[in-house]
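Novice: I would like to see how this sequence folds:
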Amino acid sequence: MVDRSDDGDTLIDEAAAAPVDDWDFSWLAGRASEQRPSWGYARAMGARLARAGIALDIETGNGAVLAGVPRLAATRTVATESWPPSLTRAAARLRPRGVTVIAADAGTSLPFTANTFDLVVSRHPVATCWPEISRVLAPGGTYFSQQVGPASVFELVEYFLGPQPARVRARRHPDRARAAAQAAGLDVVDLRSEWLRTEFHDVGAVVYFLRTVVWMVPGFTVEAYRPRLRDLHQHIRAHGPFTARATRYLIEARKPA
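Specialist: This next block holds a predicted model:
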């Protein structure tokens, strides 16, 4: 763990210079921590993949989660990603295992024929296009996803932006996901959510997090927020880790046979 007596500007500048183009949160080891959901998404997703014939992983990121499963779908596994740096890394990681990696913005459309996949999975999608998921699922097929829930880590967001209106705090609510899935013709068979303790042990961890998850504090730059970051450094020195609550929900929906 980083010594919190270190100079705040040194920690800030170190995090500002760290590369963030691969969604590699290993830089935060010992500097931040997040409680994991009890359902164990990667394990549960891997179990479903092992039973699938043709599967699709939407917004695979750098491919690390999919690469970690013991067995892929029996006939074919496909992954999509839209961000070029992650797409390159996902292809390098997944193609040796026989996964087809395709550039696609899954928030608007999926470049596949209807009724193709008996399993579609996605971990932390930016947006879920329920009509497209319903379209590409084969009858009887399943969509299985862990998603970021409402007001996730908003203690940190509101530290920089001030109190957020109720409509903003209500975005990404699991009840809305249920309604959208049902409107697309899917049956929701599982839906659960959890609040998860998140701790930032030094101000550099906050800088790195906000540079990576860019939609949390839109337009965040170190120089624009340096006075506030210095205040946060002093707060952590005086009171210990900055604590927030992340929200996650698990949703499983099935296309009628």
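
Novice: CA atoms for contacts and neighbours, from now on please.
Specialist: Will do.

Novice: list the contacts of the host helix or strand of Ser122.
Specialist: Using DSSP states H and E, Ser122 sits within strand 117-123. The contact list for strand 117-123, computed with Cα atoms under 8 Å, 6 or more residues apart in numbering, reads 45, 48-49, 52-60, 133, 136-147.

Novice: same question for stretch 76-88.
Specialist: 21-23, 53-63, 98-106.

Novice: let's compare: structure for the following, please.
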Amino acid sequence: MVVLILARTVREAVSTMDFAGDEPHAEAGSRGPKTTWRNPDATLMMRGMARTFEDLVAEADSVSVEGWDFSWLDGRATEERPSWGYQRLISERLASVSAALDVQTGGGEVLAGVTRFPPTMAATESWPPNLTKATKLLHPRGVVVVANQGAPPLPFGDEAFDLVTSRHPAEVWWDEIARVLRPGGTYLAQHVGPASVFELTEHFLGPRPEARRKRHPDDERAEAEAAGLEVVDQRWERLRTEFFDIGAVVYFLRKVIWIVPGFSVDRHRDRLRELHERIERDGSFVAHSSRVLVEARKPA
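Specialist: Okay, the predicted model is just below:
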């Protein structure tokens, strides 16, 4: 049975949101969502407050959203980090295997933070801007970045890897993961859990009770087991996310396109204005991201 941990409702003023890829400097073996705090410049925290709705929206609608770097949100949004420290976990595992694969690597930001790679290290990515960025970032470190079509099969032979990792995959191809793992091999990943940032989704789209079950850890466990994998660890946390100006919301929704499918400033201007007024009144908009750590093993 999955363990759900409701993270303490505190602000972690980190330099980038958790989606970005760099991990908090959590102490090894710490319990609960213990992180190192990094306070953003106070002027950044205030920069949205003296600007108009139109200015904030126009700025956020014009900047590039390529790659998986969220540093544009410095001082404008925060997100608590999961307690397990995913980047640290995969760093430890990658140092102990001979061949590994990172699936849906994005711009390679998370993998680039790993200290030591195994002799054989590959990564896949399908979105061209991310593929270019990941190639530039990872090739100098000996990682082979392979383009795929965003759908099965994975472009590798059977039983090719000791370890498969993935951070926030859009879709989990359990059968393919089981196929490319060697007997005794492990899948270690951090997934986006159910109803992640759903306060924002439902502000724009209205109540969506039918969608709240999607990506539920119990369902993912059943899918993994159906593919022949044994789930040996599964942890679920809900984490406080806070937006301090409407520009941060626009940028986030342009970048993380599945939160509000079909989002555009023109289409959703009225709801954006309502949210802007709410942020002006309350000081921020609070939502909760959902993260699941999953470790599944292929029987030897």
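
Novice: TM-score of the superposition?
Specialist: The TM-score (TM-score structural alignment, normalised by the length of the first structure) is 0.97; 255 aligned residues with a Cα RMSD of 0.9 Å.

Novice: about what we covered before: which of the contacts of strand 117-123 of the first structure fall within strands?
Specialist: Here DSSP state E is the test, and the contacts of strand 117-123 of the first structure give 54-57, 137-147 as lying in strands.

Novice: coming back round to it: compared with the second structure, how much does the strand holding Ser122 of the first structure deviate?
Specialist: In the superposition with the second structure, the average deviation recorded for strand 117-123 of the first structure is 0.3 Å (mean Cα distance after the TM-score superposition for the first structure).

Novice: all helices for the first structure, in order.
Specialist: Per DSSP state H, the first structure has helices spanning 8-17, 41-51, 64-67, 84-94, 130-136, 154-161, 166-169, 174-183, 203-212, 222-239. These are given in chain order.

Novice: output those helices as JSON lines; include the columns distance to Ile251 of the first structure.
Specialist: Shown next, in JSON lines, are these (distance: least, Cα to Cα, whole Å):
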{"stretch": "helix 8-17", "distance to Ile251 of the first structure": "34"}
{"stretch": "helix 41-51", "distance to Ile251 of the first structure": "11"}
{"stretch": "helix 64-67", "distance to Ile251 of the first structure": "17"}
{"stretch": "helix 84-94", "distance to Ile251 of the first structure": "24"}
{"stretch": "helix 130-136", "distance to Ile251 of the first structure": "12"}
{"stretch": "helix 154-161", "distance to Ile251 of the first structure": "22"}
{"stretch": "helix 166-169", "distance to Ile251 of the first structure": "20"}
{"stretch": "helix 174-183", "distance to Ile251 of the first structure": "8"}
{"stretch": "helix 203-212", "distance to Ile251 of the first structure": "25"}
{"stretch": "helix 222-239", "distance to Ile251 of the first structure": "35"}
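
Novice: in a markdown table, list these along with mean neighbour count and distance to Arg31 of the first structure.
Specialist: Supplementary listing: those in a markdown table, determined by neighbours: other Cα atoms under 10 Å; distance: least, Cα to Cα, whole Å:
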| stretch | mean neighbour count | distance to Arg31 of the first structure |
| --- | --- | --- |
| helix 8-17 | 17 | 11 |
| helix 41-51 | 17 | 23 |
| helix 64-67 | 19 | 21 |
| helix 84-94 | 18 | 24 |
| helix 130-136 | 21 | 36 |
| helix 154-161 | 16 | 15 |
| helix 166-169 | 10 | 27 |
| helix 174-183 | 17 | 30 |
| helix 203-212 | 23 | 6 |
| helix 222-239 | 15 | 12 |
